[in-house]
Every structure is written in C-alpha cells, then in structure tokens.
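S.K.: no sequence on hand, only this structure:
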C-alpha cells in the first residue's frame, strides 16, 4: 500500500509534530510495510524526512505563503484552486509546463496512493475575515480532490469548527459529509459536525497527543537554575488576539506569574511550544513580552525544541499555566496540574472529558484576578489534582491509542483496496 499523511502543519509546532509521530506509528501498526509519504504545509527541504518517512510540500497551502501582499495571495489562491481542480478532471493538464512542478508532483503522488489519512488537529475552522475563508477552501479542496480520484480518506482525531460565516459552513458541510471517516476528538466537534449533516461517517475518539510518549530526558531545573526546594512553574503563551485583547491577556499572565514567584516562591519559565518563524507563529516572541511585563525575573527558553524534548521538559514542572493546548496535554500525561487558557473549543472539550472544567479560562476574557484565584486554588489542591490525573489519564490515553483501529473500517489490509460504502 501507498499511504499519504496529508495536512501536516510544521515540525516546529511540537504539538502537531507529536500528532504526526503518533499517526505514523498508528498507520505502521495497522498497515505494516506500507509506503508512507507526509505532505507538510511548512517549507520542505530536498530529501527531508520525519520519523524516517519522506516529506513533500503541501502545494495548495503554498499559495498562502508565497506572496506578502493580500491581493497577490488572493490571486494565487484562486489560481491554485482552479488549476488543481481542472488538472484532476482533465489528466492531460498534469504537466509541469501547464500547472507547475509542485502541483504536478503532488497530483501524481496522489494518483498513486491507496489511502489518505489527514493528520489530527484543529485546522478546519474559520474566522470572519475573507482570508480565513480562502484558507479554509485551500484546506478543504484536497479532500475533494482525493474523493474525485477515488482515494479513501480519513480525518484523524480532529477538532472541527467553529465557522464564522454561512459560506464557510456550507463549504465545510459539503466536504465533510462525503469524507469516508471523520474521527472527532471531543463532543463539541461532534455537535458542529452534526449541525453540518455529518453523522454517519463520524466516530468519537480523543486527541492523539495523549498517545505520544518519549524516551528523551531533560533536567529543566538545571537548565533554568531552579532550586530543588522551590516549585517550578511553566508557562506557554501565544499570539492570538487583536492588539488590545492580546495586551490584556499578556498582562494577566504576567500578573499571575508574579504571584507564583511572590506568594509561592516559584521559579517561572516560559516554554516555546511553537517556533515556526516562517508561519509567523513563534511563542518565544510572546514569551519575551510577557516576561518583560513581570516585576520578578523569569526564564524564557530561547531554543527551538523538537517535540520529544518539549514533552520531556514539561515532566519536570510542578505546575503549568498553559495556553498551547498540547503543552497542557504533555503536562497532564506527566501528572503535572494545569491552568488551561482556552483559545479554541478543543481545550474545554477535552478538559471536560477529564472532569477538569474548573481549571479552564477563556483567553478572550481572562484577567489577572481570575487567573490568580485559580493559581492559589490549584496550589492548595495540587496533590488532589495530581491524584486525579494519575487515576483518569491511563484510560484516556488508552482511548487515544485505540483510534488506529478505526483505520481498518475504511480500507482492508489486503489488496485490492476496498472502499467503504462505494
């Protein structure tokens, strides 16, 4: 079998890289000996691999990054959407002189594939801006192309939505109703999918980040110079809001970080979960800003860590204040209590699964007083929460590991390929 692992974001996003690692292992377990290829949205170097799997560029998403002006991006998006659709319908157009080398190689790779599994995540969503609608179209169109080419397709451990406009909902519903299998990772996404008319092809699982493990060991206390008798509090932050909202959020995090130092004698360290400079998504920038707003000194890790190292870093913490949700997952799987700052519904959905709703705060409204109250409460009940995590996590992680069994419902493990329901 030849299997495409589509819609991978970036190796510089530790959470998404972990999801890709889990997916690669899951597909290898279900289809041993299969030939795998990763389609990555980030810049790809010749001969690049991920977990020994060849990586190729995801060319339809390249349209969003090739130009800096919005008009040029829009024009390139329209041309990309039109040329890929035409080339699939008229195979004679699959020629580098007509549609370019990237699209030609991509379509030839697709036509030779037996199965597509789209990497887990929360990328199928939309904001009110027109640019977000076009980005959603670029993410959905490959799913249409795979169907046109008769390739069974799975969306692995996804959060879906929200969608800001009727046009986005119509697009998403039209595509997602026809996917062979959609695996939702929380109940909120199940509800959104049902509202789009996608129910018969949907299964419930959990975020595959809970199945990610590593043998890497890191002594984060030595790295930041934390005394053994002082609590070590990690923080992840990100750029997400408009300027006024971002400033309010960052001031709230800075204030609660100062309380951690002043009231609990903690050492505070900002951990960069995502360092994708090309995508304009680098947590080190926001981390430095928040640390500069603090009254007390804090460490800001300046390296770009791989997902194995990042996960190992969290295991050495006593507590995490986490905005990046996979930082929250990595911490909780190491029995580290968390205050989770939610920027998408995946956070509240998954924390609800685990009975940890009380520790979730909305990034759009969170303030210093609310976060400080949560921090004091979590320190007071830390041992209770550690025990809760130790009790609840094994079964939840087992659900994440069991998701791979759903792959067998779409394609048989023997040749020829059998498409479900066709």
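M.R.: Thanks, I have the structure now. On a predicted model such as this, the values are computed, not experimentally measured, just so you know.

S.K.: okay, CA-based contacts and neighbour counts for the rest of this
M.R.: Fine.

S.K.: and the residue nearest to residue 343 when sequence neighbours are not counted, how many residues sit next to it?
M.R.: Spatial nearest neighbour of residue 343, excluding adjacent residues (C-alpha to C-alpha, 6 or more residues apart in numbering): residue 363 at 5.5 Å. For residue 363, the count of nearby residues is 21 (other C-alpha atoms under 10 Å).

S.K.: what does residue 9 give?
M.R.: 24.

S.K.: that one touches residue 16, doesn't it?
M.R.: Yes - the pair residue 9 and residue 16 passes the contact test of C-alpha atoms under 8 Å, sitting 6.6 Å apart.

S.K.: all the helices of the stretch 201-350 of the chain, in order from the start?
M.R.: Secondary structure of the stretch 201-350 of the chain by DSSP state H, counting those that start in this stretch: the helices cover 220-224, 243-264, 283-293, 307-314, 325-332, 345-353.

S.K.: relative to residue 415, which of those is closest?
M.R.: Within the helices of the stretch 201-350 of the chain, the stretch nearest residue 415 is helix 307-314; the backing value is 34.9 Å (C-alpha to C-alpha).

S.K.: reformat the helices of the stretch 201-350 of the chain as TSV; add distance to residue 183 and mean neighbour count.
M.R.: Listed next are these as TSV, based on distance: least, C-alpha to C-alpha, whole Å; neighbours: other C-alpha atoms under 10 Å:
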stretch	distance to residue 183	mean neighbour count
helix 220-224	35	14
helix 243-264	32	19
helix 283-293	29	20
helix 307-314	23	23
helix 325-332	18	25
helix 345-353	14	20
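
S.K.: for residue 233, which of these is the nearest?
M.R.: helix 243-264 (7.6 Å).

S.K.: tell me what angle the closest one forms with helix 283-293.
M.R.: Counting by axes from the mean of the first three to the mean of the last three C-alpha atoms, to 10 degrees, helix 243-264 lies at 60 degrees to helix 283-293.

S.K.: please compare the first structure with the one that follows:
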C-alpha cells in the first residue's frame, strides 16, 4: 500500500515499531535470538504490507552487539517506574513516537516466579503503552505463572486490554483461558524458529558431534544457590554422567556450549560451569564464544545431537534439524515441546537424576527417530509463525493511516 505526501509524491509509509523487552546486546543469547527473529519476521511482514519500519528497542542491555545489518534500530531508554510515576519518563516519551509496540517479555519474564521487582517492571512497561493509547501486542511468549492473587489479577487486566496476546505453547494458552483472558488470544510458537543461520560444511566420515549446552544457572543452584527452581535431579551430576559416557565413546567429539555469557553475573554465566567441567573432562571441547545468536545457531546446526537446559539453545538445534533432548526446569520447555508434538524431554522437575540421564542417552542412541520427529515439529512451527506474520501484515496495514497523518503533520511543521 502506498501513501501520498503533501507534495504529491507517492512513497511507502514508514512505521515506528517499539520492541519492548527485546535486546540486540544482551549476554543472554536467548533474548537476542528472540529479537533477531522478531525483526526478521517484521521485515517480511513490512515488505508484504508495503511499508518500511524503524525500530525502537526497550529492554535490558549487555556487553554484546549484534544488530542485524540494514535495519534501522534505535536503542530506547530504560524503563524506570519512578520516572513514570513522577511524570518525567523518557520511556513514555519514546513510546509516544511508536505506531505500535511488540512486547516479547524476554520470552518468559511476564510471570511472578522471578520475583516481585521483575514482575513490576514488566507490568509497568505495558501500562505505559496502554496509557499512551498505542496498540500493544504480546508477541509469542510463555505467559505466567502468576502465583500471587493480586499479581495474577493485574496481569490479567492488562492482557485483556492488549491488541493481541500470543502464547508460544499450549500450556500458556490453557493458562490464559484459566485466567479468563479470551477473545484476543492466539497460540503460535516461539519466534526463534525463524532465526537465520548458516549450516557449516561437514567432511564425510568425520566424528559424531555431540553438543551439550551447560546451564551455569542450574549448575550454581539458581540465583540463590540452593536449588531455586526445585529440581528433582542433581544437575551437576547429570552433566558429569553424560560427559563420563560420551567422552569415553570412540569417534565422538563432545562440545560444551555456552548460551548465556554475562561478565558480571558468575552464577548465571555458562562459561563458569563449562570451565569447571573441562578440568574434569579435558577431552571435551569448548565451543567458541559466539558474537550473535545467529552465530550460535549456525554452530549448533553442525552437531549430530544436542542436549541443553537453555531453551533457545535447544530451539537453535531443533529449528536447524538437529536431534535434541532438552533438560526442562520450567513448564516453558514442557509446553513448547508438547505443542510441537515432540516427546523427547528430560524433566528436571519430575525425574530422578538416573532417569534424566537414561532418557538423554537413549535419545542419542535413537537420534534418527528424533530427527524424524524434529522434521514434523518444524513443519508445524513454520505454519504457526506464518499465522503470526499474517497478523503483523494486517496490523501494519491498520496503523498506516495514522502513521501517514503523523508524517504529513511533521512535514507541514518543517515547511512552516
């Protein structure tokens, strides 16, 4: 669709899209994967709608930098609840510039299981968008849980006012139904299935490559150090058992892969746990430190089998066709894999350590069967993300008239 400027020239409309709780510098490559993938989907939707898009990012930042080439992105200000309450909010001023806001909640942060402070930031940022009368879309993510009644009520009220709430798995959809959030809910899948990658060239007859994404957070016992996530397994022993078995196999390479690499949070840093394990298992290989989520996915796509406890490391494997057995520590894993019709999962909150080790080793032995399930799951994911892209095309078309009026008004002011 084209628009006409006051000078009579026909030009594509330019939309400003706010990307809330996204990041192109996060040391958590999972958050980065969501952002890169979201932008890739938006760019395709914009092309179909005949518009161009400028992006403003709101969210956490880190020490990395992986902005997609050729995309116009501004880093917005941090969300400050205090400044919002005092009426002097840079965040709200930037939201005012947006034609719509896509809020991905860092994938799974719109919940109260990570603490009240984090919940309030997620909630307040959404309230700010609604206060500015901007279309708010909760992009595909895990919703909840909200265990505290007041927090559950407030979250439900906000979601009812959203343009649309996209659940990325069937468990989140069922939870939204339980909350009474209906009518504006759609179920799709994680956007990271659209993360671009380049599959490395493999030499014929090479060794079997096993990738293990080691979670520094689980290895440390969570942020609290005392089994914060209520695992029924001993995660460190689970890792050691796999390594004892796989490093003893002939013609096999075991690669330890970090997916979260914050220099200032050792309890979260996968590299800390990997360093410890390499001292015990020196024949294993340390994967490179990746400069971007796409680079991480490209490396993972070269594995013959993968296991891990970082969900987006597992999605990187799955979406690039690699047989994978995720180690679940929250319902986001269970819901996503069930939605894909994928049955291979080690449940760290229901199994014993021995059971989790056994199912992971069995998955490696039966990786051809897993690969067939992965292929079927990827077909399902592709269709679901087509639905999400179609929604964005329609939304971009809906907001074009308002964007065009704003552009004409701004041009008139400049000419005056």
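M.R.: Nice, thanks for sending it over. Keep in mind it's a predicted model, so treat the numbers as computed, not measured.

S.K.: now do the same contact list for the residue nearest to residue 343 of the first structure.
M.R.: By C-alpha atoms under 8 Å, 6 or more residues apart in numbering, the residues touching residue 363 of the first structure are 249, 341, 342, 343.

S.K.: now the equivalent of the second one over in the second structure: how far from residue 337 of the second structure?
M.R.: Looking back up the chat, that one is residue 341 of the first structure. Counting by TM-score structural alignment, residue 341 of the first structure corresponds to residue 327 in the second structure. Noted for residue 327 of the second structure: a distance of 11 Å to residue 337 of the second structure, by C-alpha to C-alpha, to the nearest Å.

S.K.: give me the common contacts of the two.
M.R.: Taking C-alpha under 8 Å, 6+ apart as the contact rule, residue 327 of the second structure and residue 337 both touch residue 345.

S.K.: what about the aligned partner of residue 19 of the second structure in the first structure, neighbour count?
M.R.: Under the alignment by TM-score structural alignment, residue 19 of the second structure pairs with residue 5 in the first structure. When counting by other C-alpha under 10 Å, one arrives at 24 neighbours for residue 5 of the first structure.

S.K.: so residue 5 of the first structure sits right up against residue 41, yeah?
M.R.: No - in this structure residue 5 of the first structure lies outside contact range of residue 41 using C-alpha under 8 Å: 11.6 Å.

S.K.: residue 56 of the first structure -> the second structure?
M.R.: Applying TM-score structural alignment, one finds that residue 56 of the first structure aligns to residue 75 in the second structure.

S.K.: my guess is that match meets residue 56, correct?
M.R.: Yes - counting by C-alpha under 8 Å, residue 75 of the second structure touches residue 56, with 5.8 Å between them.

S.K.: those two - which one has more neighbours?
M.R.: Neighbour comparison, residue 75 of the second structure and residue 56: the larger count goes to residue 56, with 22 against 14 (by other C-alpha under 10 Å).

S.K.: show me what contacts that one?
M.R.: With C-alpha under 8 Å, 6+ apart, residue 56 of the second structure has these contacts: 16, 17, 18, 19, 73, 74, 75, 76, 94, 98.

S.K.: how about it, secondary structure?
M.R.: In three-state terms, and counting by DSSP: H, G, I helix; E, B strand; the rest coil, residue 56 of the second structure is strand.

S.K.: equivalent analysis for residue 409 of the second structure, please.
M.R.: Three-state call for residue 409 of the second structure (three-state DSSP): helix.

S.K.: which stretches in the stretch 101-250 of the second structure count as strands?
M.R.: Using DSSP state E, counting those that start in this stretch, the strands of the stretch 101-250 of the second structure run over 136-141, 164-167, 185-187, 208-213.

S.K.: tell me the most buried of those?
M.R.: Most buried of the strands of the stretch 101-250 of the second structure by mean neighbour count (mean count of other C-alpha atoms under 10 Å) is strand 136-141; its value is a mean of 26.

S.K.: that one maps to which residues in the first structure?
M.R.: Using TM-score structural alignment, strand 136-141 of the second structure pairs with 153-158 in the first structure.

S.K.: before we move on, back to that, which among the contacts of residue 56 of the second structure count as buried?
M.R.: Neighbour-count burial (16 or more other C-alpha atoms under 10 Å) applied to the contacts of residue 56 of the second structure gives 16, 17, 18, 19, 73, 76, 98.

S.K.: between the residues you listed, which is closest to residue 315 of the second structure?
M.R.: Looking across those and measuring by C-alpha to C-alpha, the closest to residue 315 of the second structure is residue 19, at 21.3 Å.
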